[in-house]
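> would you be able to build a 3D model of this:
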Amino acid sequence: MKAVGAFAFGGPEVLRVVDVPEPHAGPGEVRIRVHAAAVNPADTLMRAGLVPLPGVRPPYIPGQDAAGVVDAIGEGAVTGLRIGDRVMAMAIPTGPRGGAYAEHVVLPASWVTRAPAGTSHAEAATLPMNGLTARMTLDLLNLSPGRTLAVTGAAGAFGGYTVQLAKAAGLRVVADASPSDEDLVRSLGADIVVARGDDVGARIRRAVPEGVDGLADGALIGASVVAAVRDGGGVAALRGTGPFGAPERGITFHTVYVPDYRGNWDKLDQLRRLADAGAVTLRVAGVFPPAQASEAHRLLEAGGVRGRLVIEF
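Okay, here's the model as predicted:
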């Protein structure tokens, strides 16, 4: 089968279309004929050799988000899916089978759920990993309805999902945005929008003098965002950006590591239901054939992408 991978680590140019053996569904597994795989920052880190791949041999195949059609179900798989169902899933590309940049991917049945109704494969591919990361962020902060959440990087894929999931949970949301992104961030549901930048923590605190109850640092700003958080509040940051916090103020730091949610079917299917209800917006920033995967990586690393770039197979 065709896949996109690299035989050596480096810049986007190392990505190429490769032929690899077609995988088959074993006991408890589902095989997806992949039609779309989203391009995420973690994919660029893997391509650059910044993600440990113990025991994995080249070609290294990135990709954490897959959308497509079920074309095989392994013996004993506990699933309500049938051959031909349109589905989405989060893959883990650090294993021997590689990730979602391939015509077929085989995953445990609990990692796969139906795609949101009426969506394209490209749209569905933007949801699993980023949506689960946002879901995990909110679960760790554990804010009750009516509390205030701040989100940095709100115009990005993770930030946008975090804003929308927070609003669905009844939270008040303060978010950052550049002037060109302010309308977008407001459309996602942010109640208060402040200018983005390294001192955004101070700007959030001016907007909410008592301090926010929790903060999701999608922009990877780091320790300076703690200024926005009230004593006894919480900060959630993506893996690799902490720990930091203010123990003397009782502020709790949470590391968001989305692979811990792999196989959490209930969380993944909840995202589908929210998308079905229109509470979550699926944003595709661009679509590329496999031969242009390197260009998708270049664009993502250049910054400013709103939504997700997608490779279509």
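
> all contacts plus neighbour counts: C-alpha atoms, from now on.
OK.

> tell me which element A66 is part of?
strand 65-73 (DSSP states H and E).

> elements contacting that strand?
strand 29-39, strand 86-90, helix 121-125, helix 128-141 (3 or more CA pairs under 8 Å, 6 or more residues apart in numbering; DSSP states H and E).

> what packs against the strand or helix carrying R186?
In this structure, R186 sits in helix 182-188 according to DSSP H and E. Packing partners of helix 182-188 (3+ CA pairs under 8 Å, 6+ apart): helix 157-168, strand 172-177, strand 192-195.

> now those in a markdown table, with distance to A37 and mean neighbour count?
Compiled in a markdown table, the helices and strands packed on helix 182-188 are given as follows (distance: least, CA to CA, whole Å; neighbours: other CA atoms under 10 Å):
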| stretch | distance to A37 | mean neighbour count |
| --- | --- | --- |
| helix 157-168 | 14 | 26 |
| strand 172-177 | 27 | 25 |
| strand 192-195 | 31 | 18 |
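
> any chance of the ones you listed in CSV, plus distance to A36?
Output for the helices and strands packed on helix 182-188, formatted as CSV (distance: least, CA to CA, whole Å):
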stretch, distance to A36
helix 157-168, 16
strand 172-177, 29
strand 192-195, 33
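
> give me the nearest residue to the residue most central in space within the chain, chain neighbours excluded.
When CA atoms, centre = their mean is applied to the chain, the residue found nearest the centroid is N130 (1.6 Å). Computed as CA to CA, 6 or more residues apart in numbering, the closest residue to N130 that is not its neighbour in sequence is F158, at 5.1 Å.

> thinking again about what came up before, how about the helices and strands packed on strand 65-73 in TSV, adding distance to R203?
Shown next, in TSV, are the helices and strands packed on strand 65-73 (distance: least, CA to CA, whole Å):
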stretch	distance to R203
strand 29-39	31
strand 86-90	35
helix 121-125	33
helix 128-141	21
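
> out of the ones you listed, nearest to I311?
strand 29-39 (5.2 Å; CA to CA).

> here is the second sequence; please produce its structure so I can put it next to the first one:
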Amino acid sequence: MDVSAPMMMAIVTTGTGGTDKLENRQVPIPVPRPEDVVLKVLAAGVNNTEINTRLGWYSSSVRDGTADAGEDAARPDGGWNQATPFPFIQGTDCCGEIVAVGEAVDKRRLGERVIVRACMRAHGFDQMETRWLGSDFDGAFAEFVLVPAGEAFRVDCEWSDAELASIPCAYGTAENMLHRAGVTEGMRVLVPGASGGVGSAVIQLAKRRGAEVIAITSPSKRDLVVGFGADRVLARDDDPVAQLGAESIDIVVDNVGGANFGVMLALLRRGGRYVSSGAIAGPIVELDMRVMYLKDITLIGCTAWDEPIFPNLVSYIEKGEIRPLVSRTYPLDRIAEAQDAFTTKAHAGKIVLIPPA
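Coordinates of the predicted model:
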């Protein structure tokens, strides 16, 4: 470490394990390379991916849901691209102000309030390789963060910093799934896990496309999910086939997985599509191949965001077509408390961290 360099506060994740792996440290403020910008982080959302990476949940050795991965095992294959680059700064969601630019970047960008496209296509949009802010390189759980200038998108709106920091990961993931699945007006879309960041985003974005949205959540969150725009809400203990009928759904947008995977396929119409970018209830599922091929079902995995996704989101924000729900904010140095609250799944919407002013 260059002790003579200007320093900042950051939360450094030191390895696989519990929240004791989150260390509050002083580290050098990043210096922009020619095509980079440095952002003063204004707010940073909390996501499953940061907790999953800290737990090593992406390891093939883990077979349980995200809440049951355990904290005591070293899992060198626990990152979702390659081995996680410990120690490093996590933080996938970023709202920030451009405070320094590289020599190839227009200086007029200084002072812009931006959100960062967290999923960066390393070799262009015709290939699927990705680099993720806060997973593959240092992210937003710090006072400052370094990102490529082309991944920082100015947003002109009256939203709070915390609201803007709720957008990148959850809404980017949701919009990408709807885009890949081809959701259009009049389709019937089912959303398990509807009260979380991604689920609530899926509801809003699917309604924006003119779809009918049926949500699954806990009874205590029913009114909140209706507020997001759901046309109908089922409780987690309901039998969705009995409630909705077999072959009654066009698209299932499912980041839950687990034991109900087969039920989701039973609900799909012939030619229906199942799209997922997560598996919070468990990554190992039972698939009856006959259901899949006899019903001409398409299974769609979504991680790499397609090129239109983030510009679309910015336009939706600026036109007032979407609005996130911020559940609670925490100071950055209370990240362990914030992540513990996140894992209880008692919240609806996003939990957001605020760095020192």
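
> list the contacts of the residue nearest to N130 of structure 1.
130-131, 133-134, 218 (CA atoms under 8 Å, 6 or more residues apart in numbering).

> tell me the counterpart of P62 of structure 1 in structure 2.
Using TM-score structural alignment, the partner of P62 of structure 1 in structure 2 is Q90.

> how close does the residue nearest to that match when sequence neighbours are not counted get to F88 of structure 2?
In space, and not counting its chain neighbours, Q90 of structure 2 is closest to G134: 4.0 Å by CA to CA, 6+ apart. Here G134 of structure 2 is placed at a distance of 8 Å from F88 of structure 2 (CA to CA, to the nearest Å).

> so which of the two has more stuff around it?
Taking other CA atoms under 10 Å, G134 of structure 2 and F88 do not tie; G134 has more neighbours (24 against 21).

> quick one, what contacts the more buried one?
Here G134 of structure 2 is in contact with 50, 89-92, 140 (CA under 8 Å, 6+ apart).

> which residue lines up with the residue nearest to N130 of structure 1 in structure 2?
In structure 2, F158 of structure 1 lands on V198 (TM-score structural alignment).

> relative to strand 86-90, how tilted is the strand holding A66 of structure 1?
Using axes from the mean of the first three to the mean of the last three CA atoms, to 10 degrees, the direction of strand 65-73 of structure 1 lies 120 degrees away from that of strand 86-90.

> so how much does strand 65-73 of structure 1 differ from structure 2 once superposed?
Mean deviation of strand 65-73 of structure 1 relative to structure 2 after superposition (mean CA distance after the TM-score superposition for structure 1): 1.0 Å.

> returning to that earlier point: can you check which of the helices and strands packed on strand 65-73 of structure 1 gets nearest to T241 of structure 1?
Of these, nearest to T241 of structure 1 by CA to CA is helix 128-141, at 13.9 Å.

> so which elements touch the next helix or strand after the closest one?
Helices and strands here follow DSSP H and E; after helix 128-141 of structure 1, the next one along the chain is strand 148-152. With contacts taken as 3+ CA pairs under 8 Å, 6+ apart, strand 148-152 of structure 1 sits against helix 157-168, strand 172-177, strand 212-217.

> need those in TSV with distance to A89 of structure 1, can you?
Output for those, formatted as TSV (distance: least, CA to CA, whole Å):
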stretch	distance to A89 of structure 1
helix 157-168	16
strand 172-177	28
strand 212-217	24
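
> what sits against I92 of structure 1?
Counting by CA under 8 Å, 6+ apart, the residues that I92 of structure 1 touches are 63-64, 98-99, 259.

> farthest pair in those residues?
G98 and P259, at 14.4 Å, using CA to CA across these.

> neighbour-wise, which of those two wins?
G98 (24 against 15).

> what residue of structure 2 matches up with that one?
Looking across to structure 2 (by TM-score structural alignment), G98 of structure 1 lines up with D138.

> now do the contacts for its match.
Contacts of D138 of structure 2 (CA under 8 Å, 6+ apart): 88-91, 145-146.

> rewinding a little: hang on, the match of P62 of structure 1 packs against F141?
Yes: under the criterion of CA atoms under 8 Å, Q90 of structure 2 makes contact with F141 at 5.8 Å.

> what sits in contact with each of those two?
With CA under 8 Å, 6+ apart, Q90 of structure 2 and F141 have common neighbours I11.

> quick one on the thing from earlier: which of the contacts of G134 of structure 2 are retained in structure 1?
Of the contacts of G134 of structure 2, the ones still in contact in structure 1 (both residues aligned by TM-score structural alignment, their matches' CA atoms under 8 Å) are 89-92, 140.

> and the gap between the residue nearest to Q90 of structure 2 and G79 of structure 2?
G134 of structure 2 sits 11 Å away from G79 of structure 2, going by CA to CA.

> so can I have CSV of the contacts of D138 of structure 2 showing secondary structure and distance to A118 of structure 2?
Formatted as CSV, the contacts of D138 of structure 2 follow (DSSP: H, G, I helix; E, B strand; the rest coil; distance: CA to CA, whole Å):
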residue, secondary structure, distance to A118 of structure 2
F88, strand, 16
I89, strand, 14
Q90, coil, 11
G91, coil, 9
V145, strand, 12
L146, strand, 12
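
> who wins for neighbours among the residues you listed?
Counting by other CA under 10 Å, top hit in the contacts of D138 of structure 2: Q90 with 29 neighbours.

> next up, the contacts around the residue nearest to G245 of structure 1 when sequence neighbours are not counted.
Using CA to CA, 6+ apart and skipping the chain neighbours, the partner closest in space to G245 of structure 1 is F253 (5.7 Å). F253 of structure 1 makes contact with 234-237, 243-245, according to CA under 8 Å, 6+ apart.

> please redo it, this time with the cut-off set to 10 Å
140-141, 214-215, 226, 233-237, 242-247 (CA atoms under 10 Å, 6 or more residues apart in numbering).

> I am finished for the moment; much appreciated.
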